[in-house]
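Q: could you look at this predicted model? Sequence included:
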Amino acid sequence: MIHLARTLTEKIEKLTGLPVKRLMKFGFVGGSGIVVNMSFFYIFNEFTSFSYKISFVFAFEISIINNFILNTLWTWKDRKTKDKKEKKIRFFKYHLITLSAALINFLILWGLVEYFAFNKYLANLIGIFAGMSINFLVNHKWTFKKIP
């Protein structure tokens, strides 16, 4: 079964040119980020006097740090750098891209809650998935680009 999945992944990569294995890793890291985000979103909503909007900001920031570390160590481990300046630049780029995705996430969360009376947790989850594709592509091409 594992051999079949690996073969299928390689064929899809050859046909589309997309880094499917890396995208899958990014998805797993993102999944852990969702757990981190939703856990802290819940904690801040239920155990503080924060609004769902403020809870979103804190939960998202914590998940950004979690995901950057995991993506650096696993998803793009072949593109590591020992240069401290480059590491800081990567974190800044990653943060910028993820904040752009966060804006999309927040607008979806806010719009669904305020205008369509969605459950705030479901709305947040929908927003998280909406930003993932852009997040991966820009990080792959810019933040973690191959260094010649």
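A: Now that the structure is in, tell me what you want to look at.
Q: only C-alpha atoms from now on, for both contacts and neighbour counts.
A: Noted.
Q: which residues of the chain fall in helices?
A: All helices of the chain, identified by DSSP state H, fall at 2-16, 20-47, 52-70, 84-116, 120-138.
Q: turn these into TSV, columns for distance to residue 146 and mean neighbour count.
A: Shown next, in TSV, are the helices of the chain (distance: least, Cα to Cα, whole Å; neighbours: other Cα atoms under 10 Å):
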stretch	distance to residue 146	mean neighbour count
helix 2-16	17	12
helix 20-47	13	18
helix 52-70	17	18
helix 84-116	12	17
helix 120-138	13	18
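Q: next up, a structure to set beside the first:
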Amino acid sequence: MNWLELIRRILDIRFIRFAIVGGLGVFVNQAVFTVIYAVFATATEPVRANIAAVIGFVVSCFTNFLANDNWTWRDRRRTETSFFRRLVMYYFVALGALTIQLLTLNLFITLEWTSPWWANLFGIAAGTGSNFILNHFWTFRQHNGHQQT
């Protein structure tokens, strides 16, 4: 595979759509994180940031699923798989990304590298690659002998 082919595959329109949806999801996640972080102002730092991160994840994951199901992987929507099952599969994949996010968040907070807000943002970025790959090849995989795109 030559370099141009590799770049084309990396910048595939599906990943661009995923990134756009993810960007909106980051906005939702960070907005919810900021509000919840303020609400739990009396909690200790690691607990406060983790509660805010998990609630931000749950909300943004749902909005991201809706957008990815209806736009990013619309052509792969499996008629034999219900909306609820796809949603559960999506959340299962996202739990892996959340694990990466929380590990990054807690590492950055513990080592005092940056603020909790930025630590959460770095954590989201760290989980993006695994999230795309697993959703592409499992949650929204092609069926009926169609070629993977």
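A: It's in. Quick caveat: nothing in here was measured; it's all calculated off a predicted structure.
Q: can I get the helices of structure 1 in TSV with distance to residue 148 of structure 1?
A: As requested, these are exported to TSV (distance: least, Cα to Cα, whole Å):
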stretch	distance to residue 148 of structure 1
helix 2-16	22
helix 20-47	19
helix 52-70	22
helix 84-116	14
helix 120-138	18
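Q: which of the ones you listed sits closest to residue 76 of structure 1?
A: Proximity to residue 76 of structure 1 (Cα to Cα) singles out helix 20-47 among the helices of structure 1, at 7.5 Å.
Q: what lines up with residue 103 of structure 2 in structure 1?
A: Structural alignment (TM-score structural alignment) places residue 103 of structure 2 against residue 107 in structure 1.
Q: show the contacting residues for that match.
A: By Cα atoms under 8 Å, 6 or more residues apart in numbering, the contact list for residue 107 of structure 1 reads residue 127.
Q: figure out which of the helices of structure 1 is closest to residue 147 of structure 1.
A: Relative to residue 147 of structure 1, the nearest member of the helices of structure 1 by Cα to Cα is helix 84-116, separated by 10.9 Å.
Q: so how far is that closest one from its chain's centroid?
A: 9 Å (Cα atoms, centre = their mean, to the nearest Å).
Q: got the angle between it and helix 120-138?
A: Compare the direction of helix 84-116 of structure 1 with that of helix 120-138 by axes from the mean of the first three to the mean of the last three Cα atoms, to 10 degrees and you get 140 degrees.
Q: which position in structure 1 aligns with residue 121 of structure 2?
A: By TM-score structural alignment, residue 121 of structure 2 lines up with residue 125 in structure 1.
Q: contact partners for its match?
A: Counting by Cα under 8 Å, 6+ apart, residue 125 of structure 1 touches 34, 38.
Q: unless I'm mixing things up, residue 36 of structure 1 is touching residue 64, no?
A: No: with contact defined as Cα atoms under 8 Å, residue 36 of structure 1 does not reach residue 64; the gap is 9.5 Å.
Q: for the residue nearest to the spatial centre of structure 1, which non-adjacent residue is closest in space?
A: Closest residue to the average C-alpha location of structure 1: residue 30 at 4.7 Å, with Cα atoms, centre = their mean. Distances taken as Cα to Cα, 6 or more residues apart in numbering place residue 67 nearest to residue 30 of structure 1, at 6.7 Å, with adjacent residues excluded.
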